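J.: Provide a 3D model corresponding to the input given below.
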Amino acid sequence: MSGIAHDLSRRLADRAEAVCRHYLSNGRREGRYWLVGDIRNTPGRSLFVRLRPSAKGPAGKWTDAATGEHGDLLDVIRGSLGLPDFADVAKEARTFLSLPHPAPEPAAPRRHVMSGRSGAIEAARRLFAMSQPIAGTLAETYLRRRGIALLHGTGNLRFHPCCYYKPDDGPTETWPAMIAAVTDLSGRITGVHRTWLAPDGSDKAPVETPRKAMGDLLGSTVRIGVPDSVMAAGEGIETMLSLRQVLPNIAMAPALSAAHLAAILFPPALRRLYIVRDNDPAGDAARDTLIERANAEGIEAIPLSPALGDFNEDLQRLGIHALRTGVRVQLAPEDVVRFMNLAP
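T.: Reported below is the predicted structural model:
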């Protein structure tokens, strides 16, 4: 992103709700998000804009759960008004922000909404190949600090001691990182997800965006265990690993975001899908989309809901016994015996 675009995007993010009310007037606010049908201001709930910064990312970022497209508020202006050139988008943004208009500059390249990062697939594969299994590493320390002790079937999770991190502004840094391989249904790596860690593994690294993905993610997931006729899919790696502490024998598929959860591809043998939702509007939209898609293919879809924000929060704050009790009543009866760890 150029300096001009970055500055305008930041200023718009500071007024994210006002931007949404003006350019996405057919939507409405729900909690920390603005929900609308798409970037063209169609009524609906597929696209969600984050109105305030949170652990999931900065304000002003949006994702369309139906398509996997994502961007910032400059893209909202471009899409809602149908502006083809960045110069026109910047002019409109300055008008909205009541900023002075500079002297004419050479036209900047057209900005595109990113629907994938296929150009980074090879780099993702190289990074995963250079990483090591998580046993005995800071990645294992990080997970155990979050209450996650059962780590069988996690070959798609690795550790890199010095993974590059590029801030929006400033020089490149290196931090230890948990590296997760994102794979398609054939097991081919299409991307990676990086979680940068504190030097002692006690938490995520103290950087602005400690989680980032690269590669072509749409339809793919981080696969934990081998999927059979039953599988659980959700957003975060830690969320799904927390659920696996009480369901150790079920395959898990973290999709890394609500948008990508809504768009996962189904294994051919899948007959029942547990949809692990986060307690927020984005999670609700992903759940609804995925239920509709699964039912259309003859797959039974059963939502699993946490008591708090997500299942890792349940595990850490309520404990494993409360987590087990809360999950058990949501499972199909035959899956309690088949998959659940009933140890006291």
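
J.: alpha carbons only for contacts and neighbour counts from here, please
T.: Fine.

J.: For the lengthiest strand in the chain, which helices and strands make contact with it?
T.: When the chain is parsed with DSSP state E, its longest strand is strand 173-183. When contacts are defined as 3 or more CA pairs under 8 Å, 6 or more residues apart in numbering; DSSP states H and E, strand 173-183 packs onto helix 121-130, helix 138-145, strand 157-165, strand 189-196.

J.: And the contacts of that strand?
T.: Strand 173-183 is contacted by residues 128, 131, 134, 138-139, 156-167, 189-199, 205, 217, 220-223 when judged by CA atoms under 8 Å, 6 or more residues apart in numbering.

J.: on that earlier part again, looking at the helices and strands packed on strand 173-183, which is buried most?
T.: strand 189-196 (a mean of 26; mean count of other CA atoms under 10 Å).

J.: for that one, packing partners?
T.: helix 121-130, strand 173-183, strand 211-215.

J.: how about this one, so we can line them up?
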Amino acid sequence: MESPAREIARRLGENAEAVCRRYLSNGRREGQYWVVGDLANSKGRSLYVRLTASSDGARPGKWTDAATGDHGDLLDIIAASGAHAHFRDTLAEARHILSLPPPDEQMPNPRSRKPAGGSAGAARRLFAASRPVERTLAELYLEGRLLHGPFGPSLRFHPHCFYRPSEDDAPGLPPAWPALIAAVTDEGGAIHGVHRTWIDPATRTKAPVAHSRRAMGNLLGHGVRFASSGAVMAAGEGIETMLSLREAAPTLPLIAGLSSAHLAAIRFPEALRRLYVACDRDPAGEAAFATLSERSQTAGIELCPIVPRLDDLNSELCRFGLDALRHCLTSQLLPVDADRFLARH
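T.: Predicted coordinates for the structure are as follows:
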């Protein structure tokens, strides 16, 4: 028998265009797809949602983000839009827009739904099969971005990580590349996914593939964490962005959301009272900050932007150097936090 979650996802798919117009209003229909920037409803063409069934059996409502490799169904889009902490909240909203009655409380609980983007179990196995970053190609890659260790337990290196080519890749690519592997965890440290950055050993930069960065597992609400949670923390999109901030503020707890949509949906730690957001200077970054601003007001959390002069903090670090980045942060952190977290040399 079809599970309640699967049935709701199927019904949403039957109304895929209406759902997209409601939750991804900055996109538009192009042929058999709804095209938009990302899950945060940014303008662009990275994420596409199938609106009709295909001849090969693909169901309407399935989406893929070409920039991140993430994929899923319309329940994921509803969850990201509402920044839901629990899947039951997503199902409740989906039932409401479909005008379905609430579930019978006497019915047995449905099996948990597999998260989009790949298996969390497979992500944990990949992370366990990797090794520490130090003295590996991943360390050289990060040092090329002016990022220095120790990098902590969240980052590891895999010398031969499988890469699934897309239609945008040239034929004849190697089936695997060395990769920086980042653990995507909850506040308690449980791994729910991983993020992979494939590296070209010849250049020590990103591999020459169409999508050199991809995530797998259950990312929604979680992130790559550097240091334990506290009353004051910082969050941003990219791993390199947050490691750049750590160069200047080595004891400030950090979370990398890995994309604008996932940054907007991070779960606030219970102890959090003030959150700095390292903003990427693009429409997606602006949309993520706007969503976090609304959520933080409801949660009673003070939200403070950190805005670089260039597109992100790693570009700032690489172009102007650490002293200039530290000076930039001094003017944007509250004085009490600048005195506490910024390293002085």
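
J.: A233 of the first structure and P254 touch, don't they?
T.: Yes. Shown here, A233 of the first structure and P254 form a contact pair, counting by CA atoms under 8 Å, at 5.7 Å.

J.: Identify the contacts common to these two.
T.: What both A233 of the first structure and P254 touch, as defined by CA under 8 Å, 6+ apart, is the set 240, 261.

J.: which SS class is the residue nearest the centre of the second structure?
T.: Centroid-nearest residue in the second structure: L258, 3.3 Å away (criterion: CA atoms, centre = their mean). What DSSP: H, G, I helix; E, B strand; the rest coil gives for L258 of the second structure is coil.

J.: Please say which position in the first structure it maps to.
T.: Using TM-score structural alignment, the partner of L258 of the second structure in the first structure is L256.

J.: Nearest spatial neighbour of that match, chain-adjacent residues omitted?
T.: For L256 of the first structure, ignoring the flanking residues on the chain, the nearest one in space by CA to CA, 6 or more residues apart in numbering is E235 at 4.6 Å.

J.: That neighbour: neighbour count?
T.: When neighbours are defined as other CA atoms under 10 Å, E235 of the first structure has 26 of them.

J.: For S315 of the second structure, see how far away the counterpart of it in the second structure is.
T.: Under the alignment (TM-score structural alignment), E235 of the first structure pairs with E237 in the second structure. Noted for E237 of the second structure: a distance of 14 Å to S315 of the second structure, by CA to CA, to the nearest Å.

J.: What of E17 of the second structure?
T.: According to CA to CA, E17 of the second structure and S315 of the second structure sit 38 Å apart.

J.: Any idea how many residues pack against the residue nearest to A264 of the second structure when sequence neighbours are not counted?
T.: Of all residues not flanking A264 of the second structure in the chain, A288 sits nearest, at 4.7 Å (CA to CA, 6+ apart). Close neighbours of A288 of the second structure, defined as other CA under 10 Å, add up to 25.

J.: mind checking what A288 of the second structure lines up with in the first structure?
T.: Under TM-score structural alignment, A288 of the second structure pairs with A286 in the first structure.

J.: Which strands and helices lie in contact with the one helix or strand that match maps to?
T.: Element membership for A286 of the first structure (DSSP states H and E) is helix 281-296. Contacts defined by 3+ CA pairs under 8 Å, 6+ apart place helix 281-296 of the first structure against helix 258-262, strand 272-276, strand 300-304.

J.: if we can go back for a sec, quick one: contacts for the residue nearest to A264 of the second structure?
T.: Contacts here follow CA under 8 Å, 6+ apart; on that basis A288 of the second structure touches 40, 260-261, 263-264.

J.: ditto for V133 of the second structure
T.: By CA under 8 Å, 6+ apart, the contact list for V133 of the second structure reads 139, 151, 155-157, 180.

J.: Setting the sequence-adjacent residues aside, check what's closest to it.
T.: R156 is the one closest to V133 of the second structure (CA to CA, 6+ apart), at 4.8 Å.

J.: swap in V49 of the second structure?
T.: Among residues not flanking V49 of the second structure along the chain, W63 sits closest, at 4.2 Å (CA to CA, 6+ apart).

J.: Quick check: the one you found touching S46?
T.: No. Counting by CA under 8 Å, W63 of the second structure stays clear of S46, with 10.5 Å between them.

J.: returning to that earlier point: give the residue from E17 and S315 of the second structure that has the larger number of neighbours.
T.: E17 (22 against 17).

J.: so where does that one fall, helix or strand?
T.: Judged by DSSP H and E, E17 of the second structure forms part of helix 16-23.

J.: gap between L39 of the second structure and D280 of the second structure?
T.: Taking CA to CA, one finds L39 of the second structure at 16 Å from D280 of the second structure.

J.: So for these two, which residue has more residues nearby?
T.: Between L39 of the second structure and D280, counted using other CA under 10 Å, the more crowded position is L39 (27 against 24).

J.: separation between that one and L74 of the second structure?
T.: 10 Å.

J.: list the contacts for the match of E235 of the first structure?
T.: Applying CA under 8 Å, 6+ apart, we find E237 of the second structure in contact with 256-260, 262-263, 278-280.

J.: Please spell out which residues along stretch 266-279 of the second structure are buried.
T.: For stretch 266-279 of the second structure, burial by neighbour count (16 or more other CA atoms under 10 Å) applies to 266-268, 272-279.

J.: For whichever residue in the first structure pairs up with C304 of the second structure, which non-adjacent residue is closest in space?
T.: In the first structure, the residue paired with C304 of the second structure according to TM-score structural alignment is I302. For I302 of the first structure, ignoring the flanking residues on the chain, the nearest one in space by CA to CA, 6+ apart is Y274 at 4.8 Å.
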